[in-house]
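Engineer: Here's my sequence, what's the structure:
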Amino acid sequence: MDVLNPFYASRILMVDDAPVNLKLLRKMLEKEGYIGLEEILDPRQVVERYQAHRPDLILLDLNMPHLNGYQVMEQLFALKDPLLPPIIILTAQNSREYLIQALEMGARDYITKPFDRTELLIRVRNSLEAYYSFRITYDQKSLLEEKVAERTKELHDTRLEVIRRLGRAAEFRDNETGMHVIRMSQFSALIAQSMGWDQEAADLLLNASPMHDIGKIGIPDHILLKPGRFTDDEMKIMQTHAQIGADLLAGDDSPLFKMAREIALTHHEKWNGTGYPHGLKGEEIPMTGRIVAVADVFDALTSERPYKKAWTLEAAVALIRQEAGAHFDPEVVKHFELCLPQILAARDEHRDQYMTQTES
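Structural biologist: Next comes the predicted model:
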């Protein structure tokens, strides 16, 4: 007996309705040094005992009352356990059809009774060795998957932080407090959820929409910060911020940056085709741009700034409703109104120093 063999500590589950057979198995295996042996006389207990003790090998008889070996295997495989241990069939049935059926169902090996002690021990050892090799590979794969998932999350978080910081930087240049991008992104996600978007897609919109005006970084200060109305030439320059933003966000194929680019490019398009930069009309405008257009305008109207007073909620909602079918997608406006209580709650949660209670 090789006492240094690590397989001797393996947990082996022995299933047979005949006590004499279990006694013989135990005697053979204990003599070889195996110590983790467990006997089951009633096959109806196999699944419960398996889940409780997680054996490394199962020795299974075929002909048993209540459940035969095939039925026991069906129950075990139904667990869909990726680490289900090998099953060795020990049976007096030496017919080829029994052997084929057992192997087709997933048994690792098949030994007929009366079995040779040496053969049994070799097959037990080989099955355990194969199982432990599989466990090592599985554990390494799981560790690798964890590291990949961790690294993917780090990259996602980095992209997200870049999106947020650049989005706020663009707003600060435009005499904003930085809270505008937080509010309008919250509004956008709420509208999207009302329209049936799942949580993952709504979260993506929440995280991508803060970059909607990143292109303002490329607009000269004397235009961007001008307190009065723009001249026609100044307006043309101002409108280039949509394309500038899209160009700044190009080159990254992650879903986050792709959506952020789409929003930057299209949130100034209008439902009736009079928007910019490309004069898209109706459903030519991506849904992300249509949603953000409503969220962005609503927050801009209801926010007070050093250079303007905030609109009342009633006036702002009336304008949004009035522009349905002109500036805005009517369906988006409908869902804006449906989730208006949640939008107002988000607005109250993220107020800035210039915002005052102007609602009547």
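Engineer: Could you use CA atoms for every contact and neighbour count after this?
Structural biologist: OK.
Engineer: what's the burial count for Pro19?
Structural biologist: 13 (other CA atoms under 10 Å).
Engineer: What's the separation between it and Asp61?
Structural biologist: Taking CA to CA, to the nearest Å as the measure, Pro19 falls 12 Å from Asp61.
Engineer: With Ile219 instead?
Structural biologist: For Ile219, the distance to Asp61 - CA to CA - is 80 Å.
Engineer: go on, Tyr138?
Structural biologist: Between Tyr138 and Asp61 the computed distance is 28 Å (CA to CA).
Engineer: And for Arg123?
Structural biologist: Counting by CA to CA, the separation of Arg123 from Asp61 is 16 Å.
Engineer: Also Arg49?
Structural biologist: From Arg49 to Asp61 the distance is 16 Å (CA to CA).
Engineer: Ok, Thr158 next?
Structural biologist: 56 Å.
Engineer: ok, now Leu76?
Structural biologist: 14 Å.
Engineer: of these two, who's got more company?
Structural biologist: Between Leu76 and Asp61, Asp61 has the larger neighbour count (other CA under 10 Å), namely 27 against 18.
Engineer: residues touching the more buried one, list them.
Structural biologist: 15-17, 68-69, 89-91 (CA atoms under 8 Å, 6 or more residues apart in numbering).
Engineer: Can you tell me which of those has the most neighbours?
Structural biologist: Val15 (27 neighbours).
Engineer: ok, now which ones touch that residue?
Structural biologist: Neighbour list for Val15: 22, 39-43, 46, 58-61 [criterion: CA under 8 Å, 6+ apart].
Engineer: this one as well, want them side by side:
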Amino acid sequence: MDKQIVLVVDDTPDNIDVMSGILRPDYKVKAALSGAKALKIAASTPKPEIILLDVMMPEMDGYEVCKRLKADSITADIPIIFVTAMNAEEDETYGLELGAVDYITKPVRPSIVKARIKTQLALYYQNRHLEKTVQERTESLISTQLEIIRRLGRAAEFKDNETGLHVIRMSHYSRLMAESMDDVSEKWSNLVFNAAPMHDIGKIGIPDSILLKPGKLDDQEWQLMRKHPEFGAHIIGEHESELLIMAREIALAHHEKWDGSGYPYGLKGEDIPLSARIIAIADVFDALTTERPYKKAWSVKEAVALIDEESGKHFDPSLVAIFHEVMPEILDIKEQYAEAQQADN
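Structural biologist: The predicted structure follows:
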């Protein structure tokens, strides 16, 4: 097993020789005679597991070296032990406040140095193990939450779409559009993708007799159908989760229209959340090009023509332009997740 690496930083060669003599039987020792050299070694690969750092050095003292190490994400997690002749309580307190894990005063005693290093390395590896465990459990929880959201989205779609592939396709369409925008982050695009399946969760509150009706809805049926965005918002509820916040705004606003003629609130233009404006195009395109109980599937050409016609009315014109930009990728997704019946035709 490779020896753990200890970086010893001291501007006095004799002090480095003393410390090296103490540590070499158990550790691989690297040395730096200046703060600048220490920063370079600490950031190199492989990184030292722990740093023994003198305080009183010319040009850049140990406190400044510690500050810079802790400010750099590459070296911030390396444990630092100050080794110095400065033994005043305020000196030790200041060093610990900067992020050091321990403070050894000179002249050093070999048994103390070895014991302190062994203890701090054990704590370091224990913390790394705990952090890894927490990260794995967090990732597992997030994965479970996302799967629940997708399943709930599909549950809503099963009421008027036998396979539930609609939510998969339109989620990918939405992600493609979001990723092509200049002023949104990758994190936000992923939120759109993961929240999109919940856009029609409110359909759970709509009777099957309405959702599956093969003909046109009468006025009373249509009024009830128009309530599904609000039903969806109530189902999702109020949460601190960024994902559920976006899922709620999408569920509530994906039937609003750019010109203000949509529902449930008649929002207009940029008053409609950007996420919902993206979903509106993705949802309508997929709905048009998929067979439903009340209609045959439109061709891609026909669906695109309608979206172009509704640019500035139903849809945000800038997003319609982006929709055209990503059309090749959209068609790839459409083919990949085609309905079985359509794929056979």
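Engineer: ok, back up a step: any chance of the contacts of Asp61 of the first structure in a markdown table, plus distance to Ala9 of the first structure and secondary structure?
Structural biologist: Below are those laid out as a markdown table (distance: CA to CA, whole Å; DSSP: H, G, I helix; E, B strand; the rest coil):
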| residue | distance to Ala9 of the first structure | secondary structure |
| --- | --- | --- |
| Val15 | 19 | strand |
| Asp16 | 21 | coil |
| Asp17 | 25 | coil |
| Asn68 | 28 | coil |
| Gly69 | 25 | helix |
| Ile89 | 21 | strand |
| Leu90 | 21 | strand |
| Thr91 | 25 | strand |
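Engineer: So how do I select the buried members of the contacts of Val15 of the first structure in ChimeraX?
Structural biologist: Buried subset of the contacts of Val15 of the first structure, written as a ChimeraX selection, criterion 16 or more other CA atoms under 10 Å:
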select :22,39,40,41,43,46,58,59,60,61
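Engineer: Narrow the contacts of Val15 of the first structure to those in strands?
Structural biologist: 39-40, 58-60 (DSSP state E).
Engineer: Which member of those residues is positioned nearest Thr177 of the first structure?
Structural biologist: Of all those, Ile58 has the smallest distance to Thr177 of the first structure: 66.7 Å, by CA to CA.
Engineer: Would you agree the closest one is in contact with Leu90?
Structural biologist: No. Taking CA atoms under 8 Å as the definition, Ile58 of the first structure is not a contact partner of Leu90, at 10.1 Å.
Engineer: Enumerate every residue touching Ala155 of the second structure.
Structural biologist: By CA under 8 Å, 6+ apart, the contact list for Ala155 of the second structure reads 164, 201, 204.
Engineer: The first one matches what in the first structure?
Structural biologist: In other words, Gly164 of the second structure. Residue pairing (TM-score structural alignment): Gly164 of the second structure is matched to Gly178 of the first structure.
Engineer: Do I have it right that its match meets Glu171?
Structural biologist: Yes. Checked against CA under 8 Å, the pair Gly178 of the first structure and Glu171 is within contact range at 5.5 Å.
Engineer: hang on, the earlier thing: most neighbours among the contacts of Ala155 of the second structure, please name it.
Structural biologist: Using other CA under 10 Å as the neighbour criterion, Ile201 leads the contacts of Ala155 of the second structure with 27 neighbours.
Engineer: which residues does that residue contact?
Structural biologist: 152-153, 155-157, 228, 231-232, 235, 251.
Engineer: can you check Gln239 of the first structure too?
Structural biologist: 276-277.
Engineer: which residues in the first structure form strands?
Structural biologist: With DSSP E as the criterion, the first structure has strands spanning 11-15, 36-40, 57-60, 87-91, 109-112.
Engineer: Turn these into a markdown table, including distance to Ser194 of the first structure.
Structural biologist: Shown next, in a markdown table, are those (distance: least, CA to CA, whole Å):
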| stretch | distance to Ser194 of the first structure |
| --- | --- |
| strand 11-15 | 54 |
| strand 36-40 | 56 |
| strand 57-60 | 52 |
| strand 87-91 | 52 |
| strand 109-112 | 56 |
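Engineer: mind checking what Leu217 of the second structure lines up with in the first structure?
Structural biologist: Aligned partner of Leu217 of the second structure by TM-score structural alignment: Phe230.
Engineer: Equivalent analysis for Leu121 of the second structure, please.
Structural biologist: Match for Leu121 of the second structure (TM-score structural alignment): Arg135.
Engineer: nearest spatial neighbour of its match, skipping sequence neighbours?
Structural biologist: Using CA to CA, 6 or more residues apart in numbering and skipping residues adjacent in sequence, the residue nearest Arg135 of the first structure is Leu83, 7.3 Å away.
Engineer: who's in contact with the alignment partner in the second structure of the one you found?
Structural biologist: If you follow Leu83 of the first structure across to the second structure using TM-score structural alignment, you land on Ile78. Neighbouring residues of Ile78 of the second structure by CA under 8 Å, 6+ apart: 48-51.
Engineer: preserved in the first structure, out of the residues you listed?
Structural biologist: With both residues aligned by TM-score structural alignment, their matches' CA atoms under 8 Å, the first structure has none of the contacts of those.
Engineer: who wins for neighbours among those?
Structural biologist: The most neighbours of any of these, using other CA under 10 Å, belong to Ile51, which has 25 neighbours.
Engineer: Would you enumerate the residues in contact with Thr117 of the first structure?
Structural biologist: One correction, residue 117 of the first structure is Arg, not Thr. Met28.
Engineer: Return the distance of it relative to Met28 of the first structure.
Structural biologist: Per CA to CA, Arg117 of the first structure is found 7 Å from Met28 of the first structure.
Engineer: and stretch 157-176 of the second structure, which residues are buried?
Structural biologist: 157-161, 164-176.
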